[in-house]
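Asks: prediction below, plus the sequence it came from.
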Amino acid sequence: MTSRQRLIALIVACALFMQNLDSTVLSTALPSIGRSFDMDPVRLHLALTSYLIALAVFMPMSGWLADRYGTRTVFRLAIAVFIGASVGCGAATSLPWLVAMRFLQGIGGAMMLPVARLALLRSVPKSSLVQAMTWVSVPALIGPVVGPPLGGFLVTYASWPWIFWINVPIGIIGIVMATIYFENIKAQDVPKFDKAGFLLSAAGIAGILFGLELAPHARDMGPYGYILIALGLAITGFYIRHALRHPAPIIDIRLLKVPTFRVSIIGGSLFRIGIGAIPFLLPLMLQEAFGKSALASGGITFAAAAGALAMKFAAPRALSRLGFRTVLIWNAVLASCSIAVCAAFNSATPAFLMIFILFTGGFFRSLQFTALNALGFADLDERQMSRATGFSAMAQQLSLSMGVTIAALSLQFLPGLTGASTETGGVYDLAFLLVGSIMMLSVFSFASLEAKAGHAVSGHAATAGGEARPPSDPRT
């Protein structure tokens, strides 16, 4: 990679970090915001939900916007919307105001990440894609881990608006860097915007996500959550029918015919369910079951982020030596086991041992993220990439949300089914085993890959002494 390409990758990584950080940092500040608004913090959960729904709903249209108006233009506008909404969130004095600003912030985030990734894909040759995705994948794991401790620090030593205002300087730097280093790449012959597809996909995604948020609340809103999930799935079925008939659907289901992209979506979604569950389960177990302080809990869970950073130097070499199929299969096994082994934690487990296990797990999970992100675009041409970025980002958001929901539902229903207790940590043991088992299912998807899958990106064939097939990207 050239220095310019590394800078572009770093800009994308910062955008991803800001988006992932904002997905989690608010949770720590809810009690403080509740006191400021003079209301129960539980009611503020809608501020979390509105952001996640906006992300998933508007991500699919990001590729079309980038093709129509250019990657640099849309990326800078997305950051500007994100910054403006962040300022509005910090100035909010009521729940409706905060929810509206969080939804607007989610729209900016939805445009920001897929377009930034598209700019990277169009700037970096496929032979350097693994290196580029290494930079991009690390923040996806660091953001959810750093979010709660950072939110607690800002609320404790400043005030809750600063959890939003901290985005302003980061965003301004992003706009300046994008202006200097991004090319404003547009597509030729951009098709008409798929309005019907957008409405169907938005209704289906919103129904599923909002239902997933409500489902864990069995006594009050739980039944409505299941109804919304069912409606969302039904509408999604209508969208699939529409997409198969439309020449240029907003979410192109036909991309799943490409084996490498299909595996990155299906296997990647199963794997990311575990990623979504970990930031939810670990702090609860450490604080509620083991009685550790928020500071001590944050210090332990941060080890996963450190492991993700350590992976940055190993991913290109591992993929070059072993190839995508081997790395994805065996790394999924190791990453799943690193989560399942958390079931062995108890209040007497030494902190250094937990830190070591979480550090190792963060390494393997980050390696899997890097491999999946690179594999998904390995066999796509220029036109397909713009549609694939929104599709991939939406699938990632849905799977991460499902991970949180599955973790919450397991804590709710497992005590009644097994007699395990949240106070002693027994229910968390079962939850970690469940999440690890779901992640392990991704191995079957990865095993369906051909041995030479993605060799033009990983460089494995050349390293192993074989002949790599010619890359589809003429710039390589």
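Replies: Yep, that arrived.
Asks: could you use CA atoms for every contact and neighbour count after this?
Replies: Noted.
Asks: could you pull out the strands for the stretch 251-400 of the chain?
Replies: For the stretch 251-400 of the chain, strands defined by DSSP state E, counting those that start in this stretch do not occur.
Asks: which strand or helix spans Pro114?
Replies: helix 95-123 (DSSP states H and E).
Asks: moving C-terminal of that helix, what's the next helix or strand?
Replies: Taking DSSP H and E as the definition, the helix or strand that follows helix 95-123 towards the C-terminus is helix 129-157.
Asks: list the helices and strands the first helix or strand past that next one going along the chain packs on?
Replies: Following helix 129-157 in sequence order, the next helix or strand is helix 162-165 (DSSP H and E). The helices and strands touching helix 162-165, judged by 3 or more C-alpha pairs under 8 Å, 6 or more residues apart in numbering; DSSP states H and E, are helix 3-37, helix 71-90, helix 129-157.
Asks: gap between helix 162-165 and the chain center?
Replies: Averaging C-alpha positions (C-alpha atoms, centre = their mean, to the nearest Å) puts helix 162-165 21 Å from its chain's average.
Asks: now do the buried residues in that helix.
Replies: By neighbour count, and taking 16 or more other C-alpha atoms under 10 Å as the criterion, the buried residues in helix 162-165 are 162-165.
Asks: closest one to Asp429 out of these, please.
Replies: Within the buried residues of helix 162-165, distances to Asp429 taken as C-alpha to C-alpha reach their minimum at Ile163, with 32.2 Å.
Asks: on that earlier part again, as a markdown table, the helices and strands packed on helix 162-165 with distance to Phe210 would be great.
Replies: Written out in a markdown table, the entries for these read as follows (distance: least, C-alpha to C-alpha, whole Å):
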| stretch | distance to Phe210 |
| --- | --- |
| helix 3-37 | 15 |
| helix 71-90 | 21 |
| helix 129-157 | 20 |
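Asks: Ala374 is nearest to which of those helices?
Replies: Ranking the helices and strands packed on helix 162-165 by their distance to Ala374 (criterion: C-alpha to C-alpha) puts helix 129-157 first, at 5.6 Å.
Asks: can you give the distance of the helix holding Pro114 from its chain's centre?
Replies: On the basis of C-alpha atoms, centre = their mean, the separation between the geometric centre of helix 95-123 and that of its chain is 13 Å.
Asks: same question for stretch 276-288.
Replies: Shown here is stretch 276-288, whose average C-alpha point lies 17 Å from the average C-alpha point of the whole chain (C-alpha atoms, centre = their mean).
Asks: so which bits of it are buried?
Replies: Neighbour count says stretch 276-288 has 276-287 buried, by 16+ other C-alpha under 10 Å.
Asks: what sits up against that stretch?
Replies: With C-alpha atoms under 8 Å, 6 or more residues apart in numbering as the test, stretch 276-288 has contacts from 144-145, 292-294, 297-298, 301, 399-407, 422-423, 425, 428, 432, 435.
Asks: what about versus this one:
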Amino acid sequence: MKETLPPATPTPGSPPAGTAPVEPPPPLIALRPLLWLVAAGVFMQMLDSTIVNTALPSMARDLNQSPLKMQAVVVAYSLTVAMLIPASGWLADRFGTRRLFILAIAVFTLGSLACALAQTLPQLVASRVLQGVGGAMLLPIGRLAVLRAVPRKDFLAAMSFVTVPGLIGPLIGPTLGGWLAEVASWHWIFLINLPLGVLGTLAALRWMPDLRGPQMRFDAWGYVLLAFGMVAISLSLDSLSEQDARRGFMLVLLVFGLAGLVAYWLHAARAPRPLFSLALFKVPSFSIGLLGNLFSRMGSSGMPFLIPLMLQVALGYSPMNAGLMMIPAALAGMGSKRIVVPLVHRLGYRKVLVGNTILVGLAMASFAFISPEWPLWLHLIQFACFGAVNSLQFTAMNTLALRDLDGDLASSGNSLLSMTMMLAMSIGVAVAGSLLGVFGNEALHPLRDQALGAFRWTFVCVGLITMASAAIFAQLPPTRRIPPASVKRADAA
């Protein structure tokens, strides 16, 4: 016999009789498996963005290539990620976060296996493109799942938890890549992703929710114009060091890429639902933050490619020691994030970004003075100083770009900023490699002192490129100085 319960006594704030109670959002602790899953995806993506750099000379020797030619391995991955980020949100709404996240892990894992099996440079580059297809969806889809599943009051804590692995990846990536290349082979840089991919797929099948947003029409024509412009510009800059007939073709491709971006701008002004609304650029802080981000990173994004290459080719470091030299920069970068908020509160974005942009450029150019005779402690100080100002620059630029965006513009602006960052990384490595090719006469000289000369001039040039972006940040309005007491209250909040 079914037991019946007496009617419950209404309590203040309870829903009226006859209505279904509103189900409260799950507590943050119940969503912890999802956060761990997304954090693992962030770690895989960030680790793979940095682990390759210290192994490039080993790859070059095994594939019978000049170390200079290996820049395509980095450019292919970052450019693919930049190209697919704008489509990730629409794909998640169309197919669901669960299905797309699992597909992203599977494609990333298959791309990693293809990289390990590559026998030639074109095969390796093609495999990196496949790997980038998966990597492009891991971070945006994971962030979107957290945004839709986590209650608003817990969102900041959840995102802080998820982004911590993004800091750990660059910290251990260069050293791990150098160690694997030295004690085993560069193939293991990609093979270690296979067990991670299998575990990630099983975890996603269990814990990734199937969340979908409202179905919106995708701006396919705008996407084609934007993607073509990004790819054409990056590929043309990547080949400017060539001295044969292809150089003329690449200059034509550069013009077509610029025309593609202009065509997208005109298209977005007329389209009812463009890929990225031009209303974003009516927000001055976003416009300046985005453009400053692009041009500043065009210089600084080449440094993770140039430094390990210089240490091994010009200074004779082993792959593992070259990776260890990057740790002070990563640690100093993590430490400098703690002073960004009080510094901006005291001085304002304009003074901080103009001054720090110049410091970043000078720190980059200072690598032109590096010498094999330098003691180790001087190398460590130089790396730490560069890491500190470079990290401060990234944090301040990103915060400036997103601080005044609300509603739909916040999501669109975040996607556009993420795409711009990856595009700048691709262009930065392409520019650095092209400059190195120009100063090194297409291939690095066999004598270390001659190779070091090519690196020195390249560091000066990329430093000047970064310093030029200070003129963009100078367009910010001056900020009134905030009293120290107010800074303390703001930090406490």
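Replies: Sure thing, it's come through. Everything quoted here is computed from the prediction, not taken from an experiment.
Asks: now do the SS call for the aligned residue in the second structure for Tyr224 of the first structure.
Replies: The equivalent of Tyr224 of the first structure in the second structure is Phe249 (alignment by TM-score structural alignment). For Phe249 of the second structure, the reduced secondary structure class is helix; criterion used: DSSP: H, G, I helix; E, B strand; the rest coil.
Asks: how close does Phe249 of the second structure sit to Gln243 of the second structure?
Replies: From Phe249 of the second structure over to Gln243 of the second structure the distance is 11 Å, taken as C-alpha to C-alpha, to the nearest Å.
Asks: ditto for Leu138 of the second structure
Replies: From Leu138 of the second structure over to Gln243 of the second structure the distance is 38 Å, taken as C-alpha to C-alpha.
Asks: these two: which is more packed in?
Replies: Neighbours were counted for Leu138 of the second structure and for Gln243 using other C-alpha atoms under 10 Å; Leu138 has more, 29 against 13.
Asks: show me the contacts for that one.
Replies: The contact partners of Leu138 of the second structure, by C-alpha under 8 Å, 6+ apart, come to 38, 41-42, 45, 101, 104-105.
Asks: could you rerun that using 6 Å?
Replies: With contact set as C-alpha atoms under 6 Å, 6 or more residues apart in numbering, Leu138 of the second structure has these partners: 41, 104.
Asks: what does it align to in the first structure?
Replies: With TM-score structural alignment as the criterion, the equivalent of Leu138 of the second structure in the first structure is Met112.
Asks: if I look at its match, how far off is Arg4 of the first structure?
Replies: On the measure of C-alpha to C-alpha, Met112 of the first structure and Arg4 of the first structure end up 20 Å apart.
Asks: between the buried residues of helix 162-165 of the first structure, which sits nearest Trp330 of the first structure?
Replies: Within those, the smallest distance to Trp330 of the first structure is 38.4 Å, found for Ile163 (C-alpha to C-alpha).
Asks: show me what the closest one aligns to in the second structure.
Replies: Aligned counterpart of Ile163 of the first structure in the second structure: Ile189 (TM-score structural alignment).
Asks: give me the nearest residue to its match, chain neighbours excluded.
Replies: Excluding the flanking residues, the one nearest Ile189 of the second structure by C-alpha to C-alpha, 6 or more residues apart in numbering is Gly177, at 6.0 Å.
Asks: number of residues surrounding that neighbour?
Replies: For Gly177 of the second structure, the tally of surrounding residues (other C-alpha under 10 Å) stands at 29.
Asks: got it, and Pro214 of the second structure?
Replies: 8.
Asks: once you drop chain neighbours, what's closest to it?
Replies: Residue nearest to Pro214 of the second structure in three dimensions, not counting chain neighbours: Asp93, with 6.5 Å by C-alpha to C-alpha, 6+ apart.
Asks: now do the buried residues in whatever helix or strand that neighbour lives in.
Replies: Counting by DSSP H and E, the secondary-structure element that holds Asp93 of the second structure is helix 71-95. Judged by neighbour count (16+ other C-alpha under 10 Å), helix 71-95 of the second structure contains these buried residues: 71-94.
Asks: between that helix and helix 97-117, how big is the angle?
Replies: Angle between the axes of helix 71-95 of the second structure and helix 97-117 is 160 degrees (criterion: axes from the mean of the first three to the mean of the last three C-alpha atoms, to 10 degrees).
Asks: how big is the offset of helix 71-95 of the second structure relative to the first structure?
Replies: Here the mean offset of helix 71-95 of the second structure against the first structure after fitting is 3.2 Å, by mean C-alpha distance after the TM-score superposition for the first structure.
Asks: so how far is that helix from its chain's centroid?
Replies: Relative to the mean C-alpha coordinate of its chain, helix 71-95 of the second structure is positioned 11 Å out (C-alpha atoms, centre = their mean).
Asks: so which elements touch that helix?
Replies: Applying 3 or more C-alpha pairs under 6 Å, 6 or more residues apart in numbering; DSSP states H and E, one finds that helix 71-95 of the second structure contacts helix 121-149, helix 408-439.
Asks: now distance to Gly361 of the second structure too, for the ones you listed, in a markdown table please.
Replies: Shown next, in a markdown table, are these (distance: least, C-alpha to C-alpha, whole Å):
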| stretch | distance to Gly361 of the second structure |
| --- | --- |
| helix 121-149 | 29 |
| helix 408-439 | 14 |
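Asks: Asn356 of the second structure: which of the ones you listed is closest?
Replies: helix 408-439 (18.3 Å).
Asks: which elements pack onto the closest one?
Replies: Here helix 408-439 of the second structure is seen to pack against helix 71-95, helix 220-238, helix 284-300, helix 448-468 when contacts are counted using 3+ C-alpha pairs under 6 Å, 6+ apart.
Asks: what angle separates it from helix 121-149?
Replies: Here helix 408-439 of the second structure runs at 160 degrees with respect to helix 121-149, directions being taken by the same axes, to 10 degrees.
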